[in-house]
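Q: sequence-free structure coming up:
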């Protein structure tokens, strides 16, 4: 099952079938997701926010230091997807349908059914109409997301004219300080659609912030795109 100098390990079932490392890894991942969702369900909402309050405060101070050092300069963290079997309109329709948070139960279900499973470090929605508490650059961050306010021209300059659907957002810290921008683009292809998912962070942020948030985007959007496809093929 695993090997290294001086060590080896094999695992098998009573019927004699050997289990591969990837099989046991998949079982571990399934169990980890189930255990994490259980904890998130028990702590959903204000209990989670209370638990993370000190870390959120520390994160705010850290992120403000990055903003100050950046002197208004930004740099992107980005991943691209090519999806088959689902169009851009079908994905956006799914996301509008699941984003139904008019009631406390709607908020709870949106978090537990959509946000919590999409990434292990989606901790809570936060006290805003649109927002999330998650890990960014190894620090806990509570951001308020505004998808109505116009983003600066330099954000749109990251765009690709071949992508016809553009979803820009501005993301703020608790006190209203602009922390980063999101600029997602989608275009249809012959057999599906392409996604270009980017977050534009203060340029003085350490490289690990850009690298790990690319990992974050890859995990969460893979989950959402797959869920949108799955909702059409139940």
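A: The structure has been received and is ready for your questions. Just so we're clear, the structure is a prediction, and the values are computed from it rather than from any experiment. Numbering: from 1, shown residues only.

Q: C-alpha only now, for contacts and for neighbours.
A: Noted.

Q: Show me what the helix or strand hosting residue 134 is packed against.
A: Counting by DSSP states H and E, the element that carries residue 134 is strand 131-136. Helices and strands touching strand 131-136, by 3 or more Cα pairs under 8 Å, 6 or more residues apart in numbering; DSSP states H and E, are strand 122-124, strand 139-146, helix 207-231.

Q: any chance of the ones you listed in CSV, plus mean neighbour count?
A: What follows is the helices and strands packed on strand 131-136, written out as CSV (neighbours: other Cα atoms under 10 Å):
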stretch, mean neighbour count
strand 122-124, 23
strand 139-146, 23
helix 207-231, 17
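
Q: I figured residue 8 was touching residue 2, is that so?
A: Yes. Residue 8 lies in contact with residue 2 (Cα atoms under 8 Å); the separation is 5.8 Å.

Q: what's around residue 181, how many residues?
A: Number of residues near residue 181 (other Cα atoms under 10 Å) recorded here: 23.

Q: contacting residues around it?
A: Listed by Cα atoms under 8 Å, 6 or more residues apart in numbering, the contact partners of residue 181 are 151, 155, 168, 169, 170, 171, 199, 200, 201.

Q: which one among the residues you listed gets closest to residue 118?
A: Comparing the contacts of residue 181 against residue 118 with Cα to Cα picks out residue 199 as the nearest, at 17.1 Å.

Q: For the closest one, which non-adjacent residue is closest in space?
A: Distances taken as Cα to Cα, 6 or more residues apart in numbering place residue 182 nearest to residue 199, at 4.5 Å, with adjacent residues excluded.

Q: helix, strand or coil for that neighbour?
A: Following DSSP: H, G, I helix; E, B strand; the rest coil, residue 182 is assigned to strand.

Q: okay, now the one to match up with it:
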């Protein structure tokens, strides 16, 4: 797997250092003490176990005051930004999997509710608190975007591209695209993640749209968030294919 941000290759060490910082932050947000972190992946496993022990409502209650504040900030940012957007973009190349397998696996993780999928989604990035399918094409997300001091709650409606500004690239046969809204319906951005086959695997273009008033440092940090979660998801999907002879579509 190769990961690129702004055309530059991201090393495993860079991603590990980013994970280490975020794991410590999330332990603190949830009120847990974290041991000295030598292996952030091991600490993410421990963090995931703690998250899995909490119901959705218990997790929401822990974060409620922070979510209310971030909702106010995001609503104001969206209002002041109007239709203007900033873009957080990351590119991933991975061998040994097809674009169709990858997109089906991602869609399954996003929209099919199961304990297994929940564990995978919480493990994909330390900043994930809840990824909860709602209906046929909607996903509730509670996460910290970039290096924001606060987690945020939003809802992505997939296959709704209203207002998306990231252009559709016809060279990419598959995509996962949707608009992101707050609970009151305020549009705060969206996603357009595109995938295509290469000779040996896939090429993935990831793009998240934020209100233009969002700090650039948040946008830059969210590029690493994308690298973290999608590298995990894609490797997991590839692993399921290798174990079962095809990508798992539970």
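A: Structure received. In this text the structure is predicted, and so the values were computed from the model without any measurement.

Q: a markdown table please, covering the helices and strands packed on strand 131-136 of the first structure and showing distance to residue 59 of the first structure.
A: Formatted as a markdown table, these follow (distance: least, Cα to Cα, whole Å):
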| stretch | distance to residue 59 of the first structure |
| --- | --- |
| strand 122-124 | 14 |
| strand 139-146 | 5 |
| helix 207-231 | 13 |
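
Q: which residues touch the alignment partner in the second structure of residue 167 of the first structure?
A: Alignment note (TM-score structural alignment): residue 167 of the first structure maps to residue 176 of the second structure. By Cα under 8 Å, 6+ apart, the contact list for residue 176 of the second structure reads 103, 107, 158, 159, 191, 192, 193, 194.

Q: who wins for most neighbours among those residues?
A: Going by other Cα under 10 Å, residue 191 tops the contacts of residue 176 of the second structure with 26 neighbours.

Q: Map it across to the first structure for me.
A: By TM-score structural alignment, residue 191 of the second structure lines up with residue 182.

Q: these two touch, right, that match and residue 168?
A: Yes. Look at residue 182 of the first structure against residue 168 with Cα under 8 Å: they come within range, at 5.5 Å.

Q: helix/strand/coil for residue 100 of the first structure?
A: On the three-state scheme (three-state DSSP), residue 100 of the first structure is labelled coil.

Q: would you list every one of the helices in the second structure?
A: Remark: helices assigned in the second structure by DSSP state H are 12-29, 40-52, 56-81, 99-111, 115-123, 216-244.

Q: can you tell which of the ones you listed is closest to residue 168 of the second structure?
A: Of these, the one closest to residue 168 of the second structure (Cα to Cα) turns out to be helix 99-111, at 15.7 Å.

Q: counterpart of residue 225 of the first structure in the second structure?
A: Residue 225 of the first structure maps onto residue 234 in the second structure, by TM-score structural alignment.

Q: Against residue 225 of the second structure, how distant is residue 231 of the second structure?
A: 10 Å (Cα to Cα, to the nearest Å).

Q: and for those two, which residues touch both?
A: Joint contacts of residue 231 of the second structure and residue 225 (Cα under 8 Å, 6+ apart) do not exist.

Q: tell me the contacts of the counterpart of residue 100 of the second structure in the first structure?
A: Alignment note (TM-score structural alignment): residue 100 of the second structure maps to residue 89 of the first structure. Contacts for residue 89 of the first structure were tallied using Cα under 8 Å, 6+ apart; there are none.

Q: ok, back up a step: what's the distance between the residue nearest to residue 199 of the first structure and residue 8 of the first structure?
A: 46 Å.

Q: how many other residues sit next to residue 65 of the second structure?
A: Neighbour tally, residue 65 of the second structure, other Cα under 10 Å: 11.

Q: now stretch 86-104 of the first structure, how far from the centre of its chain.
A: With Cα atoms, centre = their mean, to the nearest Å as the basis, stretch 86-104 of the first structure stands 16 Å off its chain's centre.

Q: Same check on stretch 173-186 of the first structure?
A: 13 Å.

Q: do the same with stretch 15-33 of the second structure
A: What separates the centre of stretch 15-33 of the second structure from the centre of its chain is 16 Å, taken as Cα atoms, centre = their mean.

Q: Next: stretch 10-28 of the second structure.
A: 15 Å.

Q: Where in the first structure does it align, residue-wise?
A: On the first structure, no counterpart of stretch 10-28 of the second structure exists by TM-score structural alignment.

Q: re the thing from before, out of the contacts of residue 181 of the first structure, which is nearest to residue 189 of the first structure?
A: residue 168 (21.3 Å).

Q: Setting the sequence-adjacent residues aside, check what's closest to the closest one.
A: Closest to residue 168 of the first structure by Cα to Cα, 6+ apart is residue 183, at 4.3 Å.

Q: What of residue 95 of the first structure?
A: Using Cα to Cα, 6+ apart, the closest residue to residue 95 of the first structure is residue 228 (7.5 Å).

Q: Starting from residue 92 of the first structure, give me the distance back to that neighbour.
A: Distance of residue 228 of the first structure to residue 92 of the first structure, computed by Cα to Cα: 9 Å.

Q: ok so, going back, contacting residues around the strand holding residue 134 of the first structure?
A: Counting by Cα under 8 Å, 6+ apart, 121-126, 140-145, 209, 212-213 sit against strand 131-136 of the first structure.
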